[in-house]
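Visitor: What follows is a predicted structure for the sequence shown.
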Amino acid sequence: MALQTLNPPLRWRPEPSFPINDRTIVDLIPRRWALPQTTISVGACASCQIATGNDGFWDPLVGSETALRKVVPKRVDLATLGNLCVDIVLGVPSLPLAPKNERRAYMERLAASPPDKKFWEAGGNCNLAIAASRLGLSCFTVGHVGDEIYGNFLLEVLEDENINFLGMSKNADQTANVADYQTLLCWVLVDPFQKHGFCSRADFSEEPAFIWMTELTDEIKMAIQQSKILFCNGYAFDEFFPDLLISALDCAISGGTSVFFDPGPRVKTLSNGTPQEQMALQQFLRQSDVLLFTSDEVETLTGIHNPIEAGKALIREGVRTKWVIIKMGAKGSILIDHSSVSCAPSFKINVVDTVGCGDSYSAAIAFGFIHGIPAINTLTLANAVGAATATGCGAGRNVAQLSRVLELLNQSILDEDDKFWNELIGGNSLNNEVLLLSKVSINGHSHCFNRIHISSVVSKLLTIFEAANERGTVSS
């Protein structure tokens, strides 16, 4: 393996990370703060009610979906599946060339000189989990890390951030190649123009990185079903077989757990991948409750240039789809549901580094979904969390701190572009109500959307966090 020279020998431990009985997955680290136990609507859908709190229930059934299913007590807000890695963040004079053999040779040259620990950072789904934990959600990560210096580093970071870990060890073969069980490393290369390149050993194999993992343990199934949300992204296909990911999806649905899916840059390769990958991709697209894309990714997937029209198409084709989120980069973001389209311009900031912005943004979307926050408010919070991350350097422990998020909300400096939003909104069929976050309270040009003043949105968001702060349980 390309990175084998970077990892010391390890001692494989096939046991699960936590003992689990038939009642609860683990004695969770207490969340940093919690909203008062109450009954709220799921994803701003008033027709579907849940009771929150550690002993509450979560029922994501909405609309015409009436299939009976087991409703499992939800003890955790958010679980992530796979994509746990250590980022090695290095400044380089230029990014490696595109051909795979040249990128692999480049990575091997980097691995020949082990980097100082100051360049290490938690990566992958750790970014999302850390951001979610800092917002006050109880989180755990499901995945594999090796029993070596990188794995120990990753587990220490998760523990420090109040995040639990459940290891995937089914079918572990102690006679197998040691490299097959090592913690995944991702080289994050940054050139002088702040452009990023990413490479890991998973990029250079036709098979998943953890080919020995072929089925979910009972502990993992229970953990998934005791979570309100299961988050999975396209990078999980680099680690596990499609059948295993589908089994996690089925497990979540059968237990009443909502599913978030962000295919990310892998959407193109999965769309043109093996029959198993294509089938799994379609399953996630149709069966997930919330889908997240960039504007480029959703166009690649649907062939539709207008992101609102693309989101509507995915809503129509989905079986359980409630929200489609489109991240528009510096312009802001869009949330499409069955009855409306919500648009929120970005916050005006000095961008330092965009790594981890999308992950931390997704954490805020999960927060809004769980707590039934209206779509436009959820987008505003997510934009603020993503922007707060962009003002720092790197991801992992450098993602948004709550104090910085609240500061951006209080300042409420939007980077508005009326021409952009008028053209975008005017270029789609207006069968839905369209809401636009703005510092202007009158209707937009041609009455094609309703402006929602940011002051009213921010005041409601701040009330949520200030109420928790008064109880002395918010960590900045």
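Guide: Done, it's in.

Visitor: Could you use CA atoms for every contact and neighbour count after this?
Guide: Will do.

Visitor: Show me where the stretch 301-450 of the chain has its helices.
Guide: All helices of the stretch 301-450 of the chain, identified by DSSP state H, counting those that start in this stretch, fall at 307-317, 357-370, 375-390, 402-411, 418-426.

Visitor: Next, the buried residues of the second one.
Guide: Right, helix 357-370. Neighbour-count burial for helix 357-370 flags 357-370 (criterion: 16 or more other Cα atoms under 10 Å).

Visitor: between those, which is closest to Gly124?
Guide: The nearest member of the buried residues of helix 357-370 to Gly124, counting by Cα to Cα, is Asp359 at 8.3 Å.

Visitor: before we move on, the earlier item: just the helices of the stretch 301-450 of the chain: most buried one?
Guide: Among the helices of the stretch 301-450 of the chain, helix 375-390 has the highest mean neighbour count (mean count of other Cα atoms under 10 Å), at a mean of 28.

Visitor: For Gly358, see how far away the residue nearest to His196 when sequence neighbours are not counted is.
Guide: With Cα to Cα, 6 or more residues apart in numbering as the criterion, His196 has its nearest non-adjacent residue at 4.7 Å, and that residue is Val190. Here the criterion is Cα to Cα, to the nearest Å. By it, Val190 lies 17 Å from Gly358.

Visitor: Below is structure B, check it against A:
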Amino acid sequence: MKSLCVIGSLNMDLVTSVKYFPKPGETIFGESFKTFPGGKGANQAVALGRLGAEVLMVGKVGNDIYGTKYLEVLRNNNVKQDGVLIEEGISSGVAIIQVSSEGENNIVVVSGANDKVDCNYIESKWSLIEEADIFLFQLEIPVNTVINTMKKLKERGKIIILDPAPAAKLPDEIFKYIDYITPNETEIETLVEKKIDNDEDLREAAQVLFDKGVEVVIAKLGSKGASIIKEDEYLNIPGFKVDTVDTTAAGDSFNAGFAFALAEGRSLEECVEFGNAVGAISTTALGAQEAMPTLEKVNEFISKRD
């Protein structure tokens, strides 16, 4: 099995459960408050660790209680933390999350130490980084760091997966380094600056990304599953029905499941199905990482549908 490396963010999620999201100027009473480890990068790393992958996390936390806690979380979830530094004089990243009674969420992120993951830091960890085969990126560390790191990895023939989240318009250069890009509907609309209303719109949006250099688009479509889009192929892989509690890390979990299956050498269709399963299971408990499954649980989950 190929080894994996996640280069990205580590946040502590401060989660409030509410009946509904307050309107501007409105004060409501929340139903509960909990603290969970999160951040798109670390979510993907922890999900991979739970599945049993060999995975290295690269990023930074602050010199505070959240940073210390996160190193413990990584260690307890089979994630190598040699690539994570405690940055002095700054807070760890935090995400303030509201989750409604319907399982929807909104999120405010304070980047903290994640903003200090610069190219010099990547260079200082390069001997560890280049040992991996498959790399997962997101957009919660500086984009310049992401682009320059991808470029170096591409020159060495590594496999690169980008989860373009949070949604952002990106420089054209980044796309020529990407093997697999995994946007949801909002993110692909942002990337191509076009509204997506149907499959034809999605194909046209994917073509824009192909023209810029992307190899494969994996479009995450929520309850509808995910679509594999290549220049000459469009295939939808159905999702799984579950009782949703919290969708906070569904996309991160999908990416971890997809990358794990890819590392095992499965077909692209099997990789996306596996990603759909991991993503679905992850929504069945409150908190980004609480319901992330083991390999045994995912295989059992998929077999029940078969």
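Guide: Right, received. Where do you want to start? The model shown is predicted, which means the values in this text are computed figures rather than measured ones.

Visitor: TM-score of the superposition?
Guide: The TM-score (TM-score structural alignment, normalised by the length of the second structure) is 0.85; 297 aligned residues with a Cα RMSD of 2.8 Å.

Visitor: and stretch 121-141 of the second structure, how far out from the chain's middle?
Guide: In terms of Cα atoms, centre = their mean, to the nearest Å, the centre of stretch 121-141 of the second structure is found 15 Å from the chain centre.

Visitor: contacts for that stretch?
Guide: Residues outside stretch 121-141 of the second structure that contact it (Cα atoms under 8 Å, 6 or more residues apart in numbering): 2-9, 39-41, 56, 58, 82-83, 111, 114-117, 145-146, 149, 153, 158-166, 259, 263.

Visitor: now stretch 264-279 of the second structure
Guide: With contacts defined as Cα under 8 Å, 6+ apart, stretch 264-279 of the second structure is touched by 1-2, 225-226, 228, 237-240, 249-262, 292-293, 298, 301-302.

Visitor: what's the nearest residue to the residue nearest to the spatial centre of the second structure if we skip its chain neighbours?
Guide: Central residue of the second structure (Cα atoms, centre = their mean): Asp252, 3.0 Å from the mean position. Once flanking residues are discounted, Asp252 of the second structure sits nearest to Gln44: 5.3 Å by Cα to Cα, 6+ apart.

Visitor: tell me which element the equivalent of that neighbour over in the first structure falls in.
Guide: Under the alignment (TM-score structural alignment), Gln44 of the second structure pairs with Leu128 in the first structure. Leu128 of the first structure belongs to helix 125-135 when assigned by DSSP states H and E.

Visitor: Now whatever helix or strand comes next after that helix on the second structure. Mean distance?
Guide: Sequence-wise, the next helix or strand downstream of helix 125-135 of the first structure (DSSP H and E) is strand 139-143. Following superposition, strand 139-143 of the first structure is found to deviate from the second structure by 0.9 Å on average (mean Cα distance after the TM-score superposition for the first structure).

Visitor: Filter the contacts of stretch 121-141 of the second structure down to the ones in helices?
Guide: Within these, residues falling in helices by DSSP state H are Lys40, Gly41, Thr145, Val146, Thr149, Leu153, Ala259, Ala263.

Visitor: How much space separates the first one from Val58 of the second structure?
Guide: I take that to be Lys40 of the second structure. 12 Å.

Visitor: overlap in contacts of these two?
Guide: Common neighbours of Lys40 of the second structure and Val58, using Cα under 8 Å, 6+ apart, are Gly8.

Visitor: before we move on, the earlier item: helices or strands up against the helix holding Leu128 of the first structure?
Guide: Under the contact criterion of 3 or more Cα pairs under 8 Å, 6 or more residues apart in numbering; DSSP states H and E, helix 125-135 of the first structure touches strand 76-81, strand 84-91, strand 139-143, helix 357-370.

Visitor: Would you mind getting the average deviation of that helix from the second structure?
Guide: Mean for helix 125-135 of the first structure is 1.6 Å (mean Cα distance after the TM-score superposition for the first structure).

Visitor: any idea how far that helix is from the chain center?
Guide: Relative to its chain's centre, helix 125-135 of the first structure lies at 9 Å (Cα atoms, centre = their mean).

Visitor: got it, and stretch 190-210 of the first structure?
Guide: Distance of stretch 190-210 of the first structure from its chain centroid, counting by Cα atoms, centre = their mean, is 19 Å.

Visitor: in that stretch, what counts as buried?
Guide: For stretch 190-210 of the first structure, the neighbour count (16+ other Cα under 10 Å) marks 190, 196-204, 208-210 as buried.

Visitor: TSV for these, including distance to Ser459 of the first structure?
Guide: What follows is these, written out as TSV (distance: Cα to Cα, whole Å):
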residue	distance to Ser459 of the first structure
Val190	38
His196	36
Gly197	39
Phe198	39
Cys199	42
Ser200	43
Arg201	46
Ala202	45
Asp203	45
Phe204	49
Pro208	46
Ala209	46
Phe210	46
